[in-house]
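Undergrad: What follows is a predicted protein model with its sequence.
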Amino acid sequence: MNQSITGIAPSYLPAKASAKPKIPAGEAQADFANTLKAAIQHVNDTQVASNQKTESLAKGEINDLHDVMITAQKASITLETSVQIQRKVIDAYNEIMRMQV
């Protein structure tokens, strides 16, 4: 019952590293900036939607409290997630700055 690694199905073996074309620094920075901008815009959009539904509920225009609470919770979770990501990025940056070259 001695099986060699060649007897394992190919899907279980790691794929060979393929050479990926390098992306120019300017393009990578632009992609990162666009991604970050979109993420911040999404957080802002959820906050605005929550504020609008809360105002509508206070004015009596909306009767569905559940929808307002769900929207508020989504906005809260989105904001908390972005704050946690910011903290992790700052921690990683500080760790890199402490490295000695």
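TA: Thanks, I have it.
Undergrad: all contacts plus neighbour counts: C-alpha atoms, from now on.
TA: Noted.
Undergrad: Show me the contact partners of stretch 68-78.
TA: Contacts made with stretch 68-78 from outside it, assessed by CA atoms under 8 Å, 6 or more residues apart in numbering, are listed as 43, 46, 47, 49, 50, 51, 53, 54, 57.
Undergrad: this is the comparison structure:
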Amino acid sequence: MINNVADMTMTAHLQGLSQPKPNPVQQMGSNFSEMLKTSIAEVNQAQVSADRAAEQIAAGETKNLHGAMIKLEEADISLRLMVQIRNKAVEAYQEIISMQV
């Protein structure tokens, strides 16, 4: 009985090994590009939301200054983060390009 369970476990493990594995580099590339697109869209949405909140305050449509300031600061922080990520990516690219083969 114990041998049968061990045999079944070993068989399942070997079947898992025989199945082709997806290329992790291809997966990472598509995931990274999707993550980057999503992040840019989120930063853009934060900027649009902050602009809308500022316009509402200026027009007197709302008196929620606290909420508007929070949206403005969130948009500012997310934009600064995106700029820093871009700077690091450009810096890494320039370092790779300057390497001698």
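TA: Happy to help now that I have it. Predicted model only: the values in this text are computed from it and were never measured.
Undergrad: I'd like the contacts of stretch 68-78 of structure 1 written out as TSV, with distance to residue 81 of structure 1 added.
TA: Formatted as TSV, those follow (distance: CA to CA, whole Å):
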residue	distance to residue 81 of structure 1
43	9
46	13
47	13
49	17
50	16
51	19
53	21
54	21
57	26
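Undergrad: Just the buried ones from these?
TA: 43, 46, 47, 49, 50, 51, 53, 54 (16 or more other CA atoms under 10 Å).
Undergrad: Can you flag which of the contacts of stretch 68-78 of structure 1 belong to helices?
TA: The subset of the contacts of stretch 68-78 of structure 1 located in helices under the criterion DSSP state H comprises 43, 46, 47, 49, 50, 51, 53, 54, 57.
Undergrad: still on that earlier bit, can you tell me which of the buried ones among the contacts of stretch 68-78 of structure 1 is closest to residue 62 of structure 1?
TA: Proximity of these to residue 62 of structure 1 was ranked by CA to CA; the top entry is residue 53 with 7.6 Å.
Undergrad: Considering the ones in helices among the contacts of stretch 68-78 of structure 1, which is situated nearest to residue 33 of structure 1?
TA: Minimum distance to residue 33 of structure 1 across these is 15.5 Å, recorded for residue 43 (CA to CA).
Undergrad: what residues are up against that closest one?
TA: The contact partners of residue 43 of structure 1, by CA under 8 Å, 6+ apart, come to 75, 78, 79, 82.
Undergrad: how close does it get to residue 82 of structure 1?
TA: Distance of residue 43 of structure 1 to residue 82 of structure 1, computed by CA to CA, to the nearest Å: 8 Å.
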